[in-house]
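Visitor: I'll drop the sequence and a predicted model, then ask my questions.
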Amino acid sequence: MTIAQVPIELLPHLRRARDVADRNYAEPLDLAGLAAAAGVSKYHFLRCFAAEYGETPMQYVTRRRIERAADLLRATNLTVTEVCGLVGYASLGSFSRRFAELVGVSPSRYQRTQAGPRIPGCFVFMLGLNSAIPEKHAGPPPPYRRTDRDDEEEP
């Protein structure tokens, strides 16, 4: 099936299923559940999703999990085992193997090579995964700007 063969009226349904995968990447996801979110049979969903996005739904979920893991390893001081669980993997071995396949290095090596300030893990757990770590494309926070009020004393 080529991209031209995906019915245009199915595209919003495919996007809805992809949004579900993006929001719930850390939870157990399966083909049947994503197909249900799209409102079509799982085999039709699988064919159309792959034709439209160039990868199967589960490849997409895996890629999102690994992207998020890379964000966490780069921005926090969480251990590889903690990150593994936070992004939805039950097996550290499976996580490490998949991470190395997609990123090119092991998660621990990737974490060691990333420089910069790290968010403490307790902060991540306290506020929740999605609110504590911005997506990698969100950009840095705006710079602090000093104001005249900084010099005022508290009453």
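Guide: Thanks, I have the structure now.

Visitor: contacts, neighbours, all on C-alpha from now
Guide: Noted.

Visitor: Of all the residues in the longest helix along the chain, which ones are buried?
Guide: Taking DSSP state H as the criterion, the chain has its longest helix at helix 57-75. In terms of neighbour count (16 or more other CA atoms under 10 Å), helix 57-75 has its buried residues at 57-58, 60-75.

Visitor: after that helix comes which helix or strand?
Guide: helix 80-86 (DSSP states H and E).

Visitor: what angle separates the very next helix or strand once past that following helix from helix 57-75?
Guide: Next in sequence after helix 80-86, counting helices and strands by DSSP H and E, comes helix 92-103. Put simply, helix 92-103 runs at 90 degrees to helix 57-75, going by axes from the mean of the first three to the mean of the last three CA atoms, to 10 degrees.

Visitor: which other residues reach the next helix or strand after helix 92-103?
Guide: Per DSSP H and E, the first helix or strand lying C-terminal to helix 92-103 is helix 107-113. Residues outside helix 107-113 that contact it (CA atoms under 8 Å, 6 or more residues apart in numbering): Ala70, Leu73, Arg74, Val80, Ser96, Phe99, Ala100.

Visitor: in helix 107-113, what counts as buried?
Guide: By 16+ other CA under 10 Å, the buried positions in helix 107-113 come out as Pro107, Tyr110, Gln111.

Visitor: Can you check my assumption that Cys122 lies in a strand?
Guide: No - assessed with DSSP: H, G, I helix; E, B strand; the rest coil, Cys122 is helix; it does not lie in a strand.

Visitor: put this beside the first:
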Amino acid sequence: MNVVLGLGLFIVGAIVGFFANRTLFSSAQETQKLATKASQSEAELARYKLDVADHLANSANLLEQMNSTCQVAMAQMAQSTQLLQQVTPDHIESMPFFSKETQEQLAETVNLRHDKNLRKNDETTSEPPLDYSGAPSGLFNDKKYSATNAEKNN
């Protein structure tokens, strides 16, 4: 009987040990999973920080380039403004918009047009134009026509 009792206690102890180990091991497993997730999150956070730092560095470089480009543009604008302010009316007259020949042709054209206008004012017309009609006729006649069947039959 001692052997059966020992064997029974051994089996009961093994079952209790199995469930105790499983319970303790599952909490240890969860702890290990949580630790793994925490380390992954820390690694992702570190990567994100590096990405943000890289982005800020690139943005700073781009802003420096924009600033230098703006400085160059401002210097060019100042130089152009200074050159434009130095131009005097004497210089402007020496650089006409049209050539001398073109200006002469334009002056002749203007003179010819003015002569035609004077000639038109001198002529007086007493006759109506050729397409003028003295008495109303056709569609523009003041007679009213009705388009009913009753009046057509009469």
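Guide: Alright, I've got the coordinates. Everything numeric in this text was worked out from a predicted model, so none of it was measured.

Visitor: Could you quantify their similarity as a TM-score?
Guide: Scored against TM-score structural alignment, normalised by the length of the second structure, the superposed chains reach a TM-score of 0.24; 50 aligned residues with a CA RMSD of 3.5 Å.

Visitor: ok, back up a step: mind putting the contacts of helix 107-113 of the first structure in a markdown table, distance to Ala37 of the first structure included?
Guide: A markdown table is the format used below for the contacts of helix 107-113 of the first structure (distance: CA to CA, whole Å):
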| residue | distance to Ala37 of the first structure |
| --- | --- |
| Ala70 | 27 |
| Leu73 | 30 |
| Arg74 | 32 |
| Val80 | 31 |
| Ser96 | 29 |
| Phe99 | 27 |
| Ala100 | 30 |
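
Visitor: from those residues, which is closest to Phe49 of the first structure?
Guide: Proximity of the contacts of helix 107-113 of the first structure to Phe49 of the first structure (CA to CA) peaks at Phe99, which lies at 23.0 Å.

Visitor: list the helices and strands the longest helix of the first structure packs on?
Guide: Helices and strands touching helix 57-75 of the first structure, by 3 or more CA pairs under 8 Å, 6 or more residues apart in numbering; DSSP states H and E, are helix 11-23, helix 31-38, helix 42-53, helix 80-86, helix 92-103, helix 107-113.

Visitor: Now do that helix and helix 11-23, the angle between them.
Guide: 40 degrees.

Visitor: re the thing from before, turn the buried residues of helix 107-113 of the first structure into TSV, including distance to Ala21 of the first structure.
Guide: Converted to TSV, those look like this (distance: CA to CA, whole Å):
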residue	distance to Ala21 of the first structure
Pro107	22
Tyr110	25
Gln111	25
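
Visitor: gap between the most centrally placed residue in the second structure and Ile92 of the second structure?
Guide: Centroid check for the second structure by CA atoms, centre = their mean gives Met66 as the closest residue, at 20.2 Å. Distance, Met66 of the second structure to Ile92 of the second structure, using CA to CA, to the nearest Å: 36 Å.

Visitor: Lys152 of the second structure too?
Guide: Remark: distance between Lys152 of the second structure and Ile92 of the second structure (CA to CA) = 81 Å.

Visitor: what do you get for Gln76 of the second structure?
Guide: Distance from Gln76 of the second structure to Ile92 of the second structure, counting by CA to CA: 22 Å.

Visitor: Gln79 of the second structure now?
Guide: 19 Å.

Visitor: for Ser59 of the second structure, same thing?
Guide: Distance from Ser59 of the second structure to Ile92 of the second structure, by CA to CA: 47 Å.

Visitor: pretty sure Arg16 of the first structure contacts Ala36?
Guide: No - using CA atoms under 8 Å, Arg16 of the first structure is not in contact with Ala36, being 10.2 Å away.

Visitor: What is the burial count for Gln103 of the second structure?
Guide: Neighbourhood size, Gln103 of the second structure [other CA atoms under 10 Å]: 13.

Visitor: Where does it fall, secondary structure wise?
Guide: Counting by DSSP H and E, Gln103 of the second structure is part of helix 100-122.

Visitor: Same question for Phe10 of the second structure.
Guide: helix 2-86.

Visitor: next structured bit after that helix?
Guide: helix 89-94.

Visitor: just how off-centre is that following helix within its chain?
Guide: Centroid separation between helix 89-94 of the second structure and its chain, computed with CA atoms, centre = their mean, to the nearest Å, is 43 Å.
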